[in-house]
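# Mind folding the following:
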Amino acid sequence: MQILTTAAELRDFTEAARRAGQRLGLVPTMGALHAGHLQLVAAARAACDAVVATVFVNPTQFNNPDDFRLYPRLPRADTDLLAAAGCTAAFLPSTEEMYPQPTVLRFDFGALEQVMEGAQRPGHFNGVATVVSKLFHLARPHRAYFGQKDWQQVAIVRQLVADLSFDLEVVAFPTVREADGLAMSSRNRRLSPAARAAAPRLHEALAAAAARVRQGVPPAQVRAAAEAFLRQTPEIEPEYFAVADAHTLQPLAAYAPGRAVVLCLAAHLGGVRLIDNVVVDAAES
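Next comes the predicted model:
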């Protein structure tokens, strides 16, 4: 596996792959890799001739300086995992390499970013769109792979690709979970023992809410029940629980025939912020 650290090296590598007629897969990550990331690498390997994984903790998408400072950084372990998973190359740039000058570009995704993560983390999706755009321009992949745990982020990236006419396919894969239901996340490493013990209740709340949606319980009641359930656990401080249209991400007052529902939450556990979601198929809702 090749280790690339500059934009020029990444561009040279991917241009050579294209000249050789290879299909290129890109797996953007912020490192501290887990099985969810490696699932994306495996999927890219199965569909592409060359796979580049990026490891970059992007400062522009953090609106909390402490969250950025404490985000796990394990470059040696990450590159070992990527090599073992069969990555062709890993791109590990510095902040100065990705941002040689302060970016002044501003994205506006309209209603897509005015809810959930966008509402709670001002500027977050501008930072996501900026770094993803840079990676797409540098790597020019045929396919880019993302996890569905960040459901809203996937929707934002799809809109970005459509609006800017990137010639690539966005591929999203289901959330990978621990045996007790907790969604795998790099931030899980920061959970205290007490917080880790309480964390599976996030998925329990989502699963119970999904069952209520399938039963036709009104969205407001589904949300209220989920929030009440989470507040029963002292280690959990809910930030939001959304019952939304899976495509527009707008909160629902009632269910619409043929429209899938996404249940999204964010919560703080001992100072660590986690997100998760569950999609209820249209046929069930």
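# Please count neighbours and contacts with C-alpha atoms only from this point.
OK.
# And residue 79, which helix or strand is it part of?
In the assignment (DSSP states H and E), residue 79 maps to helix 75-85.
# Give the other helices and strands that that helix contacts.
helix 35-47 (3 or more CA pairs under 8 Å, 6 or more residues apart in numbering; DSSP states H and E).
# This structure: strands as residue ranges?
Counting by DSSP state E, the chain has strands at residues 2-4, 24-29, 50-55, 89-91, 143-147, 169-173, 236-245, 261-269, 272-280.
# in the stretch 101-250 of the chain, which spans are helices?
Taking DSSP state H, counting those that start in this stretch as the test, the helices found in the stretch 101-250 of the chain are 116-120, 124-139, 151-164, 193-198, 200-214, 219-231.
# who does the third one touch, helix- and strand-wise?
Pointing back at helix 151-164 there. Partner elements for helix 151-164 (3+ CA pairs under 8 Å, 6+ apart): helix 124-139, strand 169-173.
# Could you point out which of those sits nearest residue 96?
When the helices and strands packed on helix 151-164 are compared by CA to CA, helix 124-139 sits nearest residue 96, at 12.7 Å.
# next up, for comparison:
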Amino acid sequence: MDMILEKELKNPSIFKDESKIGFDYVPEKLLHREKHFSFMVKCFRNFINKPGSVSENILIIGKQGSGKTVLAKRFGASCKTISKKNKISLEYIHVNCRLEKTSYRIVLQILKKIGIEVSSRGFSYSELLEVLLNEIKIKEILLILILDEIDYLQRDCYQLLYDLLKSNENILDVHNYISIIAIANDLTFMENFDDNLRSVFLCNKISLNPYNKQQIFDILEERSKICFYEGSISHSLLHKIATISESKSDLRYAIDLLRKAAKIAEKNKSFTILPEYLEKIA
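Predicted coordinates for the structure are as follows:
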């Protein structure tokens, strides 16, 4: 059995780097989202250049597969890199509200991601929040908190937003260490917000339109260059995937089609993704 495994592992692969075609991959270049990225940079310029002077909050809305999450993650990662070079303590933390639906679980996740291990038992939400805010204050941490799929946050958990935003005024001695990037499909989740909270996010709102066919092709072409060896897939097949995916208005669907077709090619020990592989899954 070991010989079978060893033989298979030695077989050449169509993939140059399979990790770069996964949903969690955050590319260095965000094609067709450059102007949105630039808008975020302008919003956060003083938050990073003058730590503690001002906070910013942004709302990103758009349909599934329009690039909301990857835009926020790329921005957070870039802020982290630049801050490190400038010896500024900055953490960017991504929390999926579909998975962490309560204020308690969100604060617990933030603490874990900044390296503070606390027991999930024996602490109230208020106590956890106090631990978090004190840690931020003592270490002067700039926190960019991405609340992804905020649509799924339970209604009684909106208090968390008030607490984090209010902390900038009270507990943290007016120093603005916390900024929130909220991600949602649309604005319906704000129906239960009061005017003050609603205005916080509507001030800096980014609306992402679905990618069109040409944009999907451009992204697939760029992704193919880093995922596969040269000549693994033709432009005509990439165009076909883009055409199929445009009706779904979901870039993730296009990338998943590309990944699945490549896996079929690998299973067949082929170094080329053929049209018939796509036909099996599309």
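# TM-score of the superposition?
The TM-score (TM-score structural alignment, normalised by the length of structure 2) is 0.29; 146 aligned residues with a CA RMSD of 6.6 Å.
# that older thread, for residue 15 of structure 1, find the nearest of the strands of structure 1.
So among the strands of structure 1, strand 24-29 is nearest, using CA to CA, at 9.9 Å.
# List the buried residues in the closest one.
The neighbour-count check on strand 24-29 of structure 1 (16 or more other CA atoms under 10 Å) flags 24-29 as buried.
# Columns distance to residue 40 of structure 1 on top of those, output as CSV?
Formatted as CSV, these follow (distance: CA to CA, whole Å):
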residue, distance to residue 40 of structure 1
24, 13
25, 10
26, 9
27, 7
28, 10
29, 10
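# Need the helices of the stretch 101-250 of structure 1 in JSON lines (columns: mean neighbour count).
Formatted as JSON lines, the helices of the stretch 101-250 of structure 1 follow (neighbours: other CA atoms under 10 Å):
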{"stretch": "helix 116-120", "mean neighbour count": "17"}
{"stretch": "helix 124-139", "mean neighbour count": "19"}
{"stretch": "helix 151-164", "mean neighbour count": "18"}
{"stretch": "helix 193-198", "mean neighbour count": "15"}
{"stretch": "helix 200-214", "mean neighbour count": "19"}
{"stretch": "helix 219-231", "mean neighbour count": "17"}
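# Tell me which of those helices lies nearest to residue 11 of structure 1.
That would be helix 124-139 among the helices of the stretch 101-250 of structure 1, by CA to CA, at 5.3 Å.
# Dump the helices of the stretch 101-250 of structure 1 into CSV; add distance to residue 268 of structure 1 as well.
Output for those, formatted as CSV (distance: least, CA to CA, whole Å):
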stretch, distance to residue 268 of structure 1
helix 116-120, 13
helix 124-139, 17
helix 151-164, 18
helix 193-198, 9
helix 200-214, 10
helix 219-231, 11
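# Of these, give the one that comes closest to residue 66 of structure 1.
helix 124-139 (14.6 Å).
# so the closest one versus strand 24-29, what angle?
150 degrees (axes from the mean of the first three to the mean of the last three CA atoms, to 10 degrees).
# same for helix 124-139 of structure 1, what does it pack against?
Here helix 124-139 of structure 1 touches helix 7-19, helix 116-120, helix 151-164, going by 3+ CA pairs under 8 Å, 6+ apart.
# 6 Å instead, please
helix 7-19 (3 or more CA pairs under 6 Å, 6 or more residues apart in numbering; DSSP states H and E).
# hmm, who's touching the helix it packs on?
Identification of contacts with helix 7-19 of structure 1 by CA atoms under 6 Å, 6 or more residues apart in numbering yields 138-139.
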